[in-house]
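A.B. asks: Sequence and computational prediction follow.
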Amino acid sequence: MLIGEVARRSGVSARMLRHYDSLGLVRPTGRTVGGYREYTPEDVRRIFYVEGLRSLGLSLRQIGRTLDDPGFTPAALVGDLVRQSEERLGRERELLERLRTVDAAEPAGWPDVARIVELLHGLASPSAARRQQAVMAPAEAAAVPAELLVKAVLGETDPNVAGALRWALARAGGDGAASLAPGLADADADVRRRAVGALAELAGDEATAMLTGALGDPDAAIRRRAALALGARGVTAAVPTLLGMVAHGPNDVEAAERLGAMAQNDPEWAGRIMAALAGELADTRDSAVRLRLVQALAEMPAALALPLLRDLAEDEERPVALLASALVSVLTAGHPSADR
C-alpha cells in the first residue's frame, strides 16, 4: 500500500507519515521499483497504535520508546498519564479561577489587574504576616471581589489574618453575605464558625437572616457567636440563646450586655427578659449560675431590676446576697429616681 492510500485510510497526512519515517517511528517495510514507500498491513497497524497513543497525550519520542520496549505494560503507562493529566487539570483550574477572579473585579487597566494578581499571590503565601499584608494593602486599585475574600476567610486559621479578611469583606460590599452561604452550610464546624464570624461584621438584612438561621446550628460556639451578633442588632430571636449564655457561659458578660441593651430599647422585651432571669434564679441552686444571673440584672433597666435585687439581698446564699446588695447600692446611686 502506497503512502497516499495509507494517508486516506488512516486519516494521517502523507507529510506526517514521512515525519514518522524520519523519526524511525513507523518505517514502511518496502519500497517500490520507483522508490516509493510501500506499507504492509503490519505497518498500518503500527500507525494506528501511534495515533492512539498520541490521543492519550504521549509525545512521539515517548511513543517510540513505548512501542519498541518489549517490557511495555499499558497499566503503568496509563497510570502515569492519569497522574500527569490530573496535575495539568489542577493547574488549569487554578488558572481559570484566577482569570475569573480578575474578570469579576472589572479592572479598568493593567494596574488593577496587577493588584488582584498580587493579592492572589499574597493570600496563597504560607506566611501569615504576608497574607495579612496582602489584605491590608492600599485599596486604591480595583475593588476586590467579595468571592475571593470569602474563600480566603473561610479557609484562614490565623486569627489576625482572619480579622483583616473580615474587615476587607465588610468594606468590599457586594454579595458578601450571599457568598458566605455555602460556608454556613459546610459540614466542617470550623468553616461554619468562620462564616458566622464574617457575617457578624456584615450589615444588611441578608446577613441578619443568615445569622438568625445559625441559631439552630448544632455547634454551640456558632450559636453563641450568632446570638451575640444578633443581640447587638436588637434581634429578639437571640434572647433564649443569650439567656443560656448568661446562666451557663461562656461569654456571659457579653450576653448580659446584649440583653440589657434590648431591655433598655424595648419595654415589652424588658419585661420578658426580666421574667426569664427571675425564673432561672428560682429554678437553680447552682451558686455560680445564680451569681452570673444576679450580675446580669445590673444591665437591666434599674426600675425593673431593683425590686428583684432587693429580694436577693436577703438571699440565704451569702455570696448572692452580697452581690445583690452591692448592685442595689450602685443602681440607686446612679438612678436616684429608681429608688422611689
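C.D. replies: Now that the structure is in, tell me what you want to look at.

A.B. asks: When you work out contacts or count neighbours from here on, use the C-alpha atoms and nothing else.
C.D. replies: OK.

A.B. asks: any idea where the strands of this structure begin and end?
C.D. replies: Ranges of strands in the chain, per DSSP state E, are 30-31, 37-38.

A.B. asks: so what's the most centrally placed residue in the chain up against?
C.D. replies: With distances taken as C-alpha atoms, centre = their mean, L154 lies nearest the centre of the chain, 2.4 Å away. Taking C-alpha atoms under 8 Å, 6 or more residues apart in numbering, we find L154 in contact with 183, 191-192, 194-195.

A.B. asks: Ok, which of the strands of the chain comes nearest A105?
C.D. replies: Nearest to A105 among the strands of the chain is strand 37-38 (58.9 Å), distances taken as C-alpha to C-alpha.

A.B. asks: which helices and strands sit right next to the closest one?
C.D. replies: Counting contacts by 3 or more C-alpha pairs under 8 Å, 6 or more residues apart in numbering; DSSP states H and E, strand 37-38 packs against strand 30-31.

A.B. asks: ok, and here's another one to check against it:
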Amino acid sequence: MLIGEVSRRSGVSTRMLRHYDSLGLVQPTGRTSGGYREYSADDIRRLFHVESLRTLGLSLNDAKRALDEADFAPTDLVGDLIRHTRRRIAAEEELLAKLERVDAAAPVEWDDVLRIVALLRALESESGARRQQAVLSHDESAPLPVEALVEAALSEDDPNVAGALRWSLARAAGRGLADLAAGLESEEVDVRRRAIAAITAVHTAEATALLRGALDDPDATVRGRAALALGSRGSADSIPALLDMVVAGHNDVEAAEVLGLLAEISPRADDVVGVLQGNLDNADDAPTRLRITQALAEIPGPAAREALVRLTHDGDPTIAATAAAIVSTQDRGRGSRRQSEC
C-alpha cells in the first residue's frame, strides 16, 4: 500500500508518516520500482499500534521503545502518565474555574477582564499585604468576581485581608449571599465563623434572614455574631441569644449594649429585665451575677431601675457597690437633664 492510501485509511498525514519513517518508528518495508514507499500489512499494524499508544499520551520515543524493546516494562511509564494527566486535568479545571469567575462578573470591556484577572491572581498570592491591597484597590466601577471573593473570604486567615474581603462583598449589595449561606452549612466551624462575619456586613432582607437562621448554630461565636448583628438592626428575635451571651460572659458588654438598644424600641424591656433578674437569682457564682448587674445598667425603664435599687442591698458587697454606683450615675444623669430643661 502506497503512502497516500495509508494516509487516507489511517488518518495520519503523509507528512507525519514520513516523520515516523525518519525516526525509525514506522518504516515501510518495501519500495516500488519507481522508488515510492510501500507499506506491508505488518507496517500498517505497527502504525495503528503507534497511534494507540499516542492516545495514551506516550511520546514518539516512548512508543518506539514500547514496540522495539522486549524488556520494556510499561508499569512505571503508565504511572507517570497517570500523574501527568492528573496534573494537566487539575490545571485545566483551575483555568475553567477562573474563566467562569471572569464570565460571572460580566465584564463589558477587555480592561474589565484584565482587572478581574489581576485581582484573581493577587488573591492567590502568599503575601497578605498584597491580597489586601488588591481587594481594596479594585476599581469600584469595574465588575466584581463575587464568587472568587466569597471563596477567599471563607478561607482567609489574615484578619486584615478578611476585613477587606468583607468590605468588598458588602459593596456587592447582596450578590454572593447564596455562597455565604453554603458556608454557614459547613462542618468546619472556622468556615461558618467567616461566613457569618461576611454576612453581618451585608444589609439586605436576605442577609437578615440568614442571620436569624444562624441563631441556632451549635457554635457560640456564630450565634453571638448573628445575635449582635440582628439586635443592631432592631430585631427582637436576637434577645434570647443576647441574654445567653450576658449570662455566659461571651461578648457580654456588647450584648448588654444591644439589649439596651432593643429595650428602647421594643415593648419587651420588662421581659428582658425579668429574665436577667431570674438568672441573677439562680446564679451562684459572683462573676455571672456581676455581669448581669452591669447589664441592667444598659436597660432603660423603671423595671431595670427597681432591680438595681434592690441590688444595692445585695449580700455580695461587690454586687451592692456596683449597683449603687450605677444608680448614683443614673441619678446624676437625671439631675443634669432637669437642669438643662430648666
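C.D. replies: Received, thanks. What you see is a predicted model; the values in this text were computed from it and never measured.

A.B. asks: and the two most separated of the contacts of L154 of structure 1?
C.D. replies: G183 and R194 (7.9 Å).

A.B. asks: What distance do you get for G128 of structure 2 to N160 of structure 2?
C.D. replies: To N160 of structure 2, G128 of structure 2 is 8 Å away according to C-alpha to C-alpha, to the nearest Å.

A.B. asks: Which one of those two is surrounded by more residues?
C.D. replies: G128 (19 against 13; other C-alpha atoms under 10 Å).

A.B. asks: how close does the more buried one sit to T55 of structure 2?
C.D. replies: G128 of structure 2 sits at a distance of 43 Å from T55 of structure 2 (criterion: C-alpha to C-alpha).

A.B. asks: Next: S125 of structure 2.
C.D. replies: In terms of C-alpha to C-alpha, S125 of structure 2 sits 36 Å off from T55 of structure 2.

A.B. asks: which one of these two has more residues nearby?
C.D. replies: Legend: neighbour count by other C-alpha under 10 Å for S125 of structure 2 and T55, higher for S125 (12 against 9).

A.B. asks: which residues sit in contact with that one?
C.D. replies: The contact partners of S125 of structure 2, taken as C-alpha under 8 Å, 6+ apart, are R131.

A.B. asks: What of E156 of structure 1?
C.D. replies: Applying C-alpha under 8 Å, 6+ apart to E156 of structure 1 gives the contacts A162.

A.B. asks: Under the alignment, what does it map to in structure 2?
C.D. replies: Counting by TM-score structural alignment, E156 of structure 1 lines up with E156 in structure 2.

A.B. asks: Relative to L149 of structure 1, how far out is I222 of structure 1?
C.D. replies: I222 of structure 1 is 20 Å from L149 of structure 1, where distance means C-alpha to C-alpha.

A.B. asks: Oh, that last question was meant for T32 of structure 1, not what I typed.
C.D. replies: Distance of T32 of structure 1 to L149 of structure 1, computed by C-alpha to C-alpha: 70 Å.

A.B. asks: Of the two, which one has the most company?
C.D. replies: The residue with more neighbours, out of T32 of structure 1 and L149, is L149; 25 against 10, by other C-alpha under 10 Å.

A.B. asks: thought the more buried one was touching R171?
C.D. replies: No: using C-alpha atoms under 8 Å, L149 of structure 1 makes no contact with R171, being 10.7 Å away.

A.B. asks: correct me, but P107 of structure 2 touches P143?
C.D. replies: Yes: assessed by C-alpha under 8 Å, P107 of structure 2 is found in contact with P143 at 6.1 Å.

A.B. asks: quick one: contacts for A200 of structure 1?
C.D. replies: Neighbours of A200 of structure 1 in contact, by C-alpha under 8 Å, 6+ apart: 207, 211, 225-226, 229-230.

A.B. asks: again, only this time at 6 Å
C.D. replies: Shown in contact with A200 of structure 1 (C-alpha atoms under 6 Å, 6 or more residues apart in numbering): A229.

A.B. asks: so how much does the longest helix along structure 1 differ from structure 2 once superposed?
C.D. replies: Secondary structure of structure 1 per DSSP state H: the longest helix is helix 74-104. With mean C-alpha distance after the TM-score superposition for structure 1, helix 74-104 of structure 1 departs from structure 2 by a mean of 1.8 Å once superposed.

A.B. asks: Can you list the buried residues in that helix?
C.D. replies: The neighbour-count check on helix 74-104 of structure 1 (16 or more other C-alpha atoms under 10 Å) flags 98, 101-102 as buried.

A.B. asks: Equivalent analysis for stretch 290-305 of structure 2, please.
C.D. replies: Buried-residue list, stretch 290-305 of structure 2, by 16+ other C-alpha under 10 Å: 290-300, 303-305.

A.B. asks: and if you look at stretch 253-268 of structure 1?
C.D. replies: Counting neighbours by 16+ other C-alpha under 10 Å, one finds that the buried residues in stretch 253-268 of structure 1 are 253-264.

A.B. asks: Of the residues you listed, which belong to helices?
C.D. replies: 253-264.

A.B. asks: just the helices in the stretch 201-342 of structure 2 please.
C.D. replies: Remark: helices assigned in the stretch 201-342 of structure 2 by DSSP state H, counting those that start in this stretch are 205-214, 220-232, 239-248, 252-265, 269-282, 286-296, 302-311, 317-341.
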